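> Predicted model and sequence below, questions to follow.
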Amino acid sequence: MTSPTDELFDRLAERGPARLPRRLDWTVRFELERPDGGMDYWFVRFQDGTPHVSRERRDADCVLHCTREVFDRIVEGKVQLVSAMLRNEVSIEGYLLLLLIFRRMFEPPAGAHDPRDLTRRRRAAASATAAESAGASTLPS
């Protein structure tokens, strides 16, 4: 069975272009500590919104370091990246903004929704209510 981390990096090429800005050229290295004390490395280079993934340990604009277990939970949406940083479960070197952009690739937390969808539903309901009210006031008595 593959881990959430493996699935993320395997599917990054197909999901990345739709979720990430196209005009950036940047690199991120993920250093994930395994339970046996070894390290797994993923190097991701984004060129024009297209991610290129390798298992190299190269210099990067941003480096994330944490345990594989914590990163799996982040990828699954069970833990938020910034919360994990504040608890010192994740350390970041370099440009934090790049990881904040990259987190668009993580699954949203269970029950999360896009606030714009909620606003659209509220506006549609308000418009419907207003239309009903306007229609009711024009009915003959």
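Happy to help now that I have it.
> Please count neighbours and contacts with C-alpha atoms only from this point.
Noted.
> How about residues contacting stretch 36-49?
Applying Cα atoms under 8 Å, 6 or more residues apart in numbering, the contact partners of stretch 36-49 are 16-17, 20-34, 51-58, 60.
> Separate out the buried members of the residues you listed.
Among the contacts of stretch 36-49, those classed as buried by neighbour count (16 or more other Cα atoms under 10 Å) are 16-17, 20-21, 26-33, 51, 53, 60.
> Give me the subset of these that lies in helices.
Gly16, Pro17 (DSSP state H).
> Around Ile74, how many other residues sit close by?
Neighbour count for Ile74, taken as other Cα atoms under 10 Å: 23.
> try this one next to it:
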Amino acid sequence: MADPTVEYFAGPARQRADLLPSGFSATVRLDLRRAGRTDHWYLVLDERDVTISEEGERAADCVISADGEVFDRIVAGADATAATLRNELTYRGAPVVLIYFQRLLPGPPGSHGPDRVDRGDGGDRGR
């Protein structure tokens, strides 16, 4: 069976990489618990691109740990912040990397990324 999280970061997440700030570069390791083992996936976020590989317990700027099923729900649109508050997802490392990493996640079905929202007011709210 294919891994939904790996498929997401190998495909759709790369299309969202333009939401990362210009010049941003970081590494993220996903430690996903599945069927009595922990899979380690290594992501490189570099110059608006995302690559994923299976490289063991390599050091990273941010390490995110969760049950594989929890992360599969997150890449399907569940709220990563809510999972963190429920302690279903934990991280260690640079918080700014986690914040930018979350830009790669899809968000709830039907939601829009920050650059896709049409407020109908010309985009100059508050001016």
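Here it is on my side, so go on. Please read these numbers as outputs of a predicted model, since none were measured by experiment.
> Kindly provide the TM-score of these chains.
Here the superposed chains carry a TM-score of 0.80, computed using TM-score structural alignment, normalised by the length of structure 2; 119 aligned residues with a Cα RMSD of 2.2 Å.
> Would you check which pair of the buried ones among the contacts of stretch 36-49 of structure 1 lies furthest apart?
Pro21 and Glu33 (28.9 Å; Cα to Cα).
> Can you show me the helices along structure 1?
Per DSSP H, structure 1 carries helices over the ranges 4-19, 68-75, 81-86, 96-102, 115-137.
> quick revisit: now, which of the buried ones among the contacts of stretch 36-49 of structure 1 sits nearest Arg73 of structure 1?
Leu32 (12.5 Å).
> My guess is the closest one contacts Arg57. True?
No. With contact defined as Cα atoms under 8 Å, Leu32 of structure 1 does not reach Arg57; the gap is 11.4 Å.
> Between the buried ones among the contacts of stretch 36-49 of structure 1, which sits nearest Leu118 of structure 1?
Closest approach to Leu118 of structure 1 among those (Cα to Cα): Leu20, at 22.9 Å.
> Wait, the closest one touches Phe102, no?
Yes. Using Cα under 8 Å, Leu20 of structure 1 is in contact with Phe102, at 7.4 Å.
> how about the closest residue to Tyr91 of structure 2 other than its chain neighbours, what does it touch?
If the residues on either side of it in the chain are set aside, Tyr91 of structure 2 comes closest to Ile64, at 4.3 Å by Cα to Cα, 6 or more residues apart in numbering. By Cα under 8 Å, 6+ apart, the residues touching Ile64 of structure 2 are Val28, Arg29, Leu30, Asp31, Leu89, Thr90, Tyr91, Arg92.
> Of the residues you listed, which belong to strands?
Judged by DSSP state E, the subset of the contacts of Ile64 of structure 2 located in strands is Val28, Arg29, Leu30, Asp31, Leu89, Thr90, Tyr91, Arg92.
> that older thread, the contacts of Ile64 of structure 2 into CSV, with extra columns for distance to Asp118 of structure 2?
Converted to CSV, those look like this (distance: Cα to Cα, whole Å):
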residue, distance to Asp118 of structure 2
Val28, 31
Arg29, 34
Leu30, 33
Asp31, 36
Leu89, 32
Thr90, 33
Tyr91, 33
Arg92, 35
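> out of the residues you listed, which ones does structure 1 keep as well?
Retained in structure 1 by both residues aligned by TM-score structural alignment, their matches' Cα atoms under 8 Å are the following of those: Val28, Arg29, Leu30, Asp31, Leu89, Thr90, Tyr91, Arg92.
> Closest to Arg119 of structure 2 out of those residues?
Leu89 (32.3 Å).
> Touching, that closest one and Ser65? I think so.
Yes. Using Cα under 8 Å, Leu89 of structure 2 is in contact with Ser65, at 5.8 Å.
> These two - which one has more neighbours?
Ser65 (21 against 18).
> what residues are up against the more buried one?
Residues in contact with Ser65 of structure 2 (Cα under 8 Å, 6+ apart) are Leu30, Asp31, Leu32, Arg33, Leu89, Thr90, Tyr91.
> could you list every residue that touches the residue nearest to His40 of structure 2 when sequence neighbours are not counted?
The shortest distance from His40 of structure 2 to any non-neighbouring residue, by Cα to Cα, 6+ apart, is to Asp31 (4.7 Å). Contact partners of Asp31 of structure 2, counting by Cα under 8 Å, 6+ apart, are Thr38, Asp39, His40, Trp41, Val63, Ile64, Ser65, Ala66.
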